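Asker: Next come a sequence and a model predicted from it.
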Amino acid sequence: MMKNVMEIITRCTLVIYALIAILLIVIAFLTFFDAVYLIIGLFSHPHLVSGILEVLHVLLLTIIVVEVLETVTGYFRTNRILVRPILIAGLTAMVRKVLILSVDDIQIAEVIWIIGIIAVLTAAIYVVGKSENYPNQGEIR
């Protein structure tokens, strides 16, 4: 009885992950095409630097979505949640946050938190990368 319940739960989990993967693919394509649209619009943008920052903002969002998608597809390949793509997505999100900070709105406490988070994520990516040489490390079962 318990084995059947676990099998149903496992299948439901796989279906949910598959649906999430499909939605992430759609979002990745939409953000990518938005970036292409913004690049084309750069030629008529009144403030070139502002336009470039918009493009970077959307491209980094696309990278974040792709890294989350990599986590989902990694789960299908290994039946484990891979930690490294999640950390990379987090690091990319923090870099994106730095890009959208305005000099007028910067508060020192926020900058310190952002620097700390970036340092911790970078160290975690390094540690997880080193542990990839050893089986079953850097993954959540």
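Answerer: It's in. Numbering: from 1, shown residues only.

Asker: Only C-alpha atoms from now on, for both contacts and neighbour counts.
Answerer: Will do.

Asker: Could you pick out the longest helix of the chain?
Answerer: Of all segments of type helix in the chain, defined using DSSP state H, the longest is helix 2-41.

Asker: buried sites along that helix?
Answerer: Under the neighbour-count criterion of 16 or more other C-alpha atoms under 10 Å, helix 2-41 has 14, 17, 21, 24, 27, 28, 31, 32, 34, 35, 38, 39 buried.

Asker: Following element in sequence after that helix, please.
Answerer: Once the chain leaves helix 2-41, the next helix or strand it forms, by DSSP states H and E, is helix 48-78.

Asker: circling back: can you tell me which of the buried residues of helix 2-41 is closest to residue 81?
Answerer: The closest of the buried residues of helix 2-41 to residue 81 turns out to be residue 17 (C-alpha to C-alpha; 11.3 Å).

Asker: The closest one reaches residue 72, doesn't it?
Answerer: Yes. Taking C-alpha atoms under 8 Å as the definition, residue 17 is a contact partner of residue 72 at 6.5 Å.

Asker: got the angle for the longest helix of the chain vs helix 48-78?
Answerer: Counting by axes from the mean of the first three to the mean of the last three C-alpha atoms, to 10 degrees, helix 2-41 lies at 160 degrees to helix 48-78.

Asker: here comes the other one, which I'd like you to weigh against the first:
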Amino acid sequence: MNILYSTQVTAVGGRDGWVGSIDGALKVNLSTPKALGGRGGAGSNPEQLFAAAYAACFLDALRAAAVELKIAVAEDANVTAAVAIVQSREDPKLALRVGLSVDLAGLDPDEARALVAHADVLSPYSRALREVVEVRIQLT
């Protein structure tokens, strides 16, 4: 396998600590949300970081798909990722629920659907999650 890019991020202190990348470009303080039994606070959390990463990656996959499918995408096209920690009555183990809201204003609905479907195939985040996490994608 040919590695195109690799990075490392270290977590210290868990959900109430911080994370930082090996190159120093990322350093984020973390706070456990009150909904998960924490104190809340000004820090971010792993779910926010994951949502940010997935949204950015999926938008890049949309742009790559647009080039391949020869579909023009507006500069203000955007993706919002929603990440939730969930627990069902049937299975007490915690799980992730992920949703993507894709705004491709001005595109023909059929072209937008084709673009999103192709981006979902191209996105490495979507590919990694496909077997484990149900990802719901909607066009807005």
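Answerer: Arrived safely. What you see is a predicted model; the values in this text were computed from it and never measured.

Asker: So after superposing, what's the score?
Answerer: Once superposed, the chains reach a TM-score of 0.31 (TM-score structural alignment, normalised by the length of structure 2), with 72 aligned residues with a C-alpha RMSD of 4.7 Å.

Asker: re the thing from before, which of the buried residues of helix 2-41 of structure 1 sit farthest apart?
Answerer: 14 and 39 (37.1 Å).

Asker: if we can go back for a sec, can I get the buried residues of helix 2-41 of structure 1 in CSV with distance to residue 68 of structure 1?
Answerer: What follows is these, written out as CSV (distance: C-alpha to C-alpha, whole Å):
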residue, distance to residue 68 of structure 1
14, 16
17, 11
21, 9
24, 8
27, 11
28, 10
31, 14
32, 15
34, 19
35, 19
38, 23
39, 24
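
Asker: Just confirm residue 81 of structure 2 is within a strand.
Answerer: Yes. Residue 81 of structure 2 forms part of a strand when assessed by DSSP: H, G, I helix; E, B strand; the rest coil.

Asker: In contact with the closest residue to it other than its chain neighbours, which residues are there?
Answerer: Closest residue in space to residue 81 of structure 2, ignoring its immediate chain neighbours: residue 100 at 4.6 Å, by C-alpha to C-alpha, 6 or more residues apart in numbering. Residues near residue 100 of structure 2 by C-alpha atoms under 8 Å, 6 or more residues apart in numbering: 55, 79, 80, 81, 82, 135, 136, 137, 138.

Asker: tell me which element the closest residue to residue 57 of structure 1 other than its chain neighbours is part of?
Answerer: The spatial neighbour of residue 57 of structure 1 that comes closest, neighbours along the chain excluded (C-alpha to C-alpha, 6+ apart), is residue 96 at 6.2 Å. Element membership for residue 96 of structure 1 (DSSP H and E) is helix 83-100.

Asker: Tell me the buried residues in that helix?
Answerer: Residues of helix 83-100 of structure 1 classed as buried by neighbour count (16+ other C-alpha under 10 Å): 83-96.

Asker: So residue 102 of structure 2 is in contact with residue 80, correct?
Answerer: Yes. Taking C-alpha under 8 Å as the definition, residue 102 of structure 2 is a contact partner of residue 80 at 6.6 Å.

Asker: which of the two has more neighbours?
Answerer: Just comparing residue 102 of structure 2 and residue 80: by other C-alpha atoms under 10 Å the higher neighbour count belongs to residue 102, 21 against 18.

Asker: Which residue ranges of structure 2 form helices?
Answerer: With DSSP H as the criterion, structure 2 has helices spanning 46-69, 109-122, 124-129.

Asker: Let's have these in TSV, adding distance to residue 27 of structure 2 and mean neighbour count.
Answerer: Converted to TSV, those look like this (distance: least, C-alpha to C-alpha, whole Å; neighbours: other C-alpha atoms under 10 Å):
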stretch	distance to residue 27 of structure 2	mean neighbour count
helix 46-69	11	18
helix 109-122	28	17
helix 124-129	22	14
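
Asker: want to throw the ones you listed into CSV with distance to residue 10 of structure 2?
Answerer: CSV is the format used below for the helices of structure 2 (distance: least, C-alpha to C-alpha, whole Å):
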stretch, distance to residue 10 of structure 2
helix 46-69, 12
helix 109-122, 27
helix 124-129, 20
